[in-house]
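Trainee: Turn this into a structure:
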Amino acid sequence: MSLDAKADSFKTRRKHFMERIAAGATAILPSAPVAIRSGDVEFIYRQDSDFYYLTGFAEPESVAVFSPGHPDGEFVLFVRPRDRERETWTGRRAGIEGAMIDHGADKAYTIDELEKILPRYLEKSERVHYPLGLNEKFDERVLKMVRWAQAMRPRLGVGPTVLIDPRDIIHEARLMKEEAEIAAMRRAMEISREAHRQAMLKARGGMKEWQIEAEVNYAFRSQGAAGPSYPTIIASGPNAATLHYIQNDREMRTGELLLIDAGAEYDYYAADITRTSPIGAKFTQLQRDLYQVVLDAQLKAIDVIKPGARFDDPHNVALRVLVDGMRGLGMLQGSADEILESASYRRFYMHRTSHWLGMDVHDVGLYRVGGASRVLEPGMVLTVEPGLYIDRDDDTVPESFRGIGIRIEDDILVTANGHEVMTAATPKTIADVEALTAG
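Mentor: The predicted model follows:
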């Protein structure tokens, strides 16, 4: 997307946001704080998703203020000043001019002017929108200014009477993806697909998990992604039964299963793909049987995704298929209804089947509305990721089952007429997987 098109997109989002908070309100959004890795070394900076969604401004130590109809400017940015000496060390800053020219702010000030300028907005606002709890130190600064504005209310006849969390408004907007957002996610998924293909192709017994992690993350960066959208999971053998295993330091063995949960982040948007494959071999019969149960569950869950369906529908469908499959393999005893009612399946399947996907891998948006599972609408993107996980020490199943973990995950766009599997090109049928692992 061109820079002009991106600027227009951010402008439109701000317009809709200010229409929602309406005149007589001021919203304050802080940037993500810089995080220290150790000593004086910082983590690579990544802007807060809500802040970036409305501003397109990627620098730290920034504050965005939105005040519909305010005569001094509706969209104001407080940013770091230009500083030639600091920029020599850490890179060029936008400064006040860049905040207005390149990022569309009506007015911009240096961040150290916040206490001087922001009260001008608060004293004329009945409602203040601010996300308490993100940054305790900044909370104190904002609340001090809000209290001052409240104290001035008897004299001015106007001032804050209520503090509102703006995230409900922002998150509902982020849940419904624009075309530009979908395009960024498609690119993240294309990059991730190639990473998964290369990993299946290259994984061999005797390699360490971290070698495959390096292949995956190299594929991300070499194709223009910012890197992983979450810590890359490379789980071989019994490690695959740990849901969020990220140590990635075990030596892999030929014929074991390798679970890779990895997605790239491209232009602030995430992919989230999981594939499970045999290491340098074909599936054994038991591996094939277990894998087919998970694949059947996933395919049937995806089939029910369409406008008007409920968010919980894919999970309920996948769960029934998994339970029937586990009964057929002798992992669970009793009728399917008894197993579902007692939740005895949770020993082997302990998580939900889906989550929202977008700027964050576990993206924002309500899963329940009015006490009921949310109705799916076009523009929503969700994952479908059933699995089976058998602990290496589980003596309730035959020894041959123990230490096996299988998960298959795809990213699904709800369309006007049904759904689109955005990650369909990433190999997952038994034949396609074996063509890479045993070729």
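
Trainee: going forward, measure contacts and count neighbours with C-alpha atoms only.
Mentor: Noted.

Trainee: Trp148: helix or strand, and which one exactly?
Mentor: Element membership for Trp148, per DSSP states H and E: helix 136-151.

Trainee: Show me what counts as buried in that helix.
Mentor: Going by neighbour count (16 or more other CA atoms under 10 Å), the buried part of helix 136-151 is 142, 145-146, 148-150.

Trainee: Export those residues as CSV, with columns for distance to Ala23.
Mentor: Formatted as CSV, these follow (distance: CA to CA, whole Å):
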residue, distance to Ala23
Val142, 20
Met145, 20
Val146, 18
Trp148, 21
Ala149, 17
Gln150, 18
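
Trainee: any idea which of these is closest to Glu385?
Mentor: Checking the buried residues of helix 136-151 against Glu385 by CA to CA gives Val142 as the nearest, at 40.9 Å.

Trainee: So that closest one versus Phe51, what's the distance?
Mentor: 16 Å (CA to CA, to the nearest Å).

Trainee: same deal with Tyr268?
Mentor: Tyr268 is 12 Å from Phe51, where distance means CA to CA.

Trainee: can you pull out the helices in the stretch 1-150 of the chain?
Mentor: Under the criterion DSSP state H, counting those that start in this stretch, helices of the stretch 1-150 of the chain are mapped to 3-21, 49-55, 84-90, 95-101, 114-122, 136-151.

Trainee: next structured bit after the last one?
Mentor: For helix 136-151, the following helix or strand on the C-terminal side (DSSP H and E) is helix 153-156.

Trainee: Quote the end-to-end distance of stretch 344-354.
Mentor: In stretch 344-354, first residue to last residue: 20 Å (CA to CA).

Trainee: Alongside the first, I'd like the structure of this one:
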Amino acid sequence: MMNQPFPQDIYAKRRQRLAISMREKSGGGILILETAAEVYRNRDSDFPYRHDSDFYYLTGFNEPGATLVMTVSPKEVHTHLFCRPKDLEREIWDGWRLGPEAAPQYLGLDSAESIEKIDALIPAYIENQRAIYTRMIQGSFDSAQLNQWLKKVKAGARNGSATPEVLFDAEALIHEMRLFKDAHEIDIMRRAGKIAAAGHIRAMQHAKPGLHEYHLEAELLHTFRYNGAQSVAYNTIVAGGANACVLHHRAGHAQLKDGDLCLIDAGCELDGYASDITRTFPVNGKFTGPQKAIYELVLASQYAAIEKTKAGLDFQAPHEAALRVLTQGLMDLGLINKKETADLDNALELKAYQRFYMHRTSHWLGMDVHDVGEYRDPQSSTNPRSWRLLEPGMVLTIEPGLYIRKADDIHADYWDIGIRIEDDALVTNDACDLLSREVPVSIEEIEYLMKQSS
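Mentor: Here you go, the predicted model:
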């Protein structure tokens, strides 16, 4: 219900920026963007509803059953919302609806109608437009529905109506905008990072041999919701022992054992924005010698990547920095056979690290945990295109790791050690601002925290 002021100007500015991009690309046109559909879980039960990120980015509206229509001419922009009508009976069961009568004034749009009227009314918006902007990969509408609208427009050709001749992918424009976070977004992501950090600390404090992975997941979920986050940002990973070598291991029934490590990769979603943190710690509160050696190596590689996360360097720079540290460390520990690699550069060229480190060091972060935006320079004409330069306002994760599975050619002391350390970094002019560093990260800090808790 409308119990707090709605920041109309934030979403209006985004729509204006999109309108400018549409004019530059095609002289204008019509944007048709639908929000996410409700998904049923089984019989009379549905999954918790989550809006479409692009739609929410432009409207701030989080109800299902809605479509944004924006017409852009060389001089004017008109924004129209199709949304669910007020329905007292359904609102008793499912909750309050904004409704088309209140939507324009509350959301700062020009007009609104019931979603039930979209098929009858939208052809009038489409006719005489230069181009249509909608989703091309995961379509807002099935082709049959869009074809029906276009057929109605073409039927009016004898009366002088023109049909758009070009179809553009709206995501290409919106996702480039979303890559650069504004002050409003950064504030939310900073708060999301604090909540997620509190969850990780609580999980560390409660960890002890004999508990199960799901016990620590419960501590995380409790902290997220207690502090106001609406949901998890992704399926929570709690992985004890050998499970830590499975990159996307879901928190399950496995017991946390004395002497094992526990890897937790968990983040919350706050007001539509994700946090993403990973920490690895000893279940009994004390790292063994081999665990400490691998942990220190991963942490050193993260520090190296952090140093390369700043404006002017490219997206690949943090990954390459982490790889050099990890690969040299693996060679020093004897986990990479020096006889098979002449030196560090040769080991990197042969990707000798890939057995133990098989994912990248970073991904964009924002409304989606693996957020949108090009990783390659969109202006580059080379093949393959060069990595894009980091710029202020971008947010990315920094998450190196090592995963050492049981194998005959690996010393038993290192078997089943899986370690990942991940933080969320806001790119600034001369460095990066870590939004998630309130969780202990050094061996000393982690062991001290767990000792105090016990």
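
Trainee: what's the mean distance for the helix holding Trp148 of the first structure versus the second structure?
Mentor: Superposing on the second structure and averaging over aligned pairs (mean CA distance after the TM-score superposition for the first structure), helix 136-151 of the first structure comes out at 3.6 Å.

Trainee: wait, Thr59 of the second structure sits on Tyr11?
Mentor: Yes. Here Thr59 of the second structure reaches Tyr11: they are 5.6 Å apart, a contact under CA atoms under 8 Å.

Trainee: Looking at the buried residues of helix 136-151 of the first structure, spot the one nearest Lys282 of the first structure.
Mentor: Using CA to CA, these come closest to Lys282 of the first structure at Val142, 59.7 Å.

Trainee: now the aligned residue in the second structure for the closest one: how far from Pro164 of the second structure?
Mentor: Taking TM-score structural alignment for the superposition, Val142 of the first structure sits opposite Leu146 in the second structure. To Pro164 of the second structure, Leu146 of the second structure is 12 Å away according to CA to CA.

Trainee: re earlier: closest one to Ala226 of the first structure out of the buried residues of helix 136-151 of the first structure, please.
Mentor: Using CA to CA, Val142 comes nearest to Ala226 of the first structure of the buried residues of helix 136-151 of the first structure, at 32.3 Å.

Trainee: Residue range in the first structure corresponding to the host helix or strand of Phe168 of the second structure, please.
Mentor: Secondary structure from DSSP H and E places Phe168 of the second structure in strand 166-169. Mapping strand 166-169 of the second structure onto the first structure (TM-score structural alignment) gives residues 162-165.

Trainee: how about the matching stretch: buried residues?
Mentor: Going by 16+ other CA under 10 Å, stretch 162-165 of the first structure has these buried residues: Leu163.

Trainee: Would you mind measuring from the residue nearest to the spatial centre of the first structure to Pro314 of the first structure?
Mentor: Among the residues of the first structure, the one closest to the centroid is Val361, at 1.6 Å (CA atoms, centre = their mean). Distance of Val361 of the first structure to Pro314 of the first structure, given as CA to CA: 19 Å.

Trainee: any idea of the angle the helix or strand harbouring Ile170 of the first structure forms with helix 3-21?
Mentor: Using DSSP H and E, Ile170 of the first structure sits within helix 167-175. Counting by axes from the mean of the first three to the mean of the last three CA atoms, to 10 degrees, helix 167-175 of the first structure points 140 degrees away from the direction of helix 3-21.

Trainee: what residues does helix 167-175 of the first structure touch?
Mentor: Residues lying outside helix 167-175 of the first structure but in contact with it, judged by CA atoms under 8 Å, 6 or more residues apart in numbering, are 17, 20, 50, 53, 131, 356, 358, 363-366, 379-381.

Trainee: Make JSON lines out of those and add neighbour count and distance to Gly330 of the first structure.
Mentor: Below are the contacts of helix 167-175 of the first structure laid out as JSON lines (neighbours: other CA atoms under 10 Å; distance: CA to CA, whole Å):
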{"residue": "Phe17", "neighbour count": "19", "distance to Gly330 of the first structure": "54"}
{"residue": "Arg20", "neighbour count": "14", "distance to Gly330 of the first structure": "55"}
{"residue": "Asp50", "neighbour count": "20", "distance to Gly330 of the first structure": "47"}
{"residue": "Tyr53", "neighbour count": "20", "distance to Gly330 of the first structure": "49"}
{"residue": "Pro131", "neighbour count": "18", "distance to Gly330 of the first structure": "50"}
{"residue": "Trp356", "neighbour count": "22", "distance to Gly330 of the first structure": "33"}
{"residue": "Gly358", "neighbour count": "26", "distance to Gly330 of the first structure": "38"}
{"residue": "Asp363", "neighbour count": "18", "distance to Gly330 of the first structure": "37"}
{"residue": "Val364", "neighbour count": "22", "distance to Gly330 of the first structure": "39"}
{"residue": "Gly365", "neighbour count": "21", "distance to Gly330 of the first structure": "38"}
{"residue": "Leu366", "neighbour count": "13", "distance to Gly330 of the first structure": "37"}
{"residue": "Gly379", "neighbour count": "21", "distance to Gly330 of the first structure": "40"}
{"residue": "Met380", "neighbour count": "22", "distance to Gly330 of the first structure": "37"}
{"residue": "Val381", "neighbour count": "27", "distance to Gly330 of the first structure": "35"}
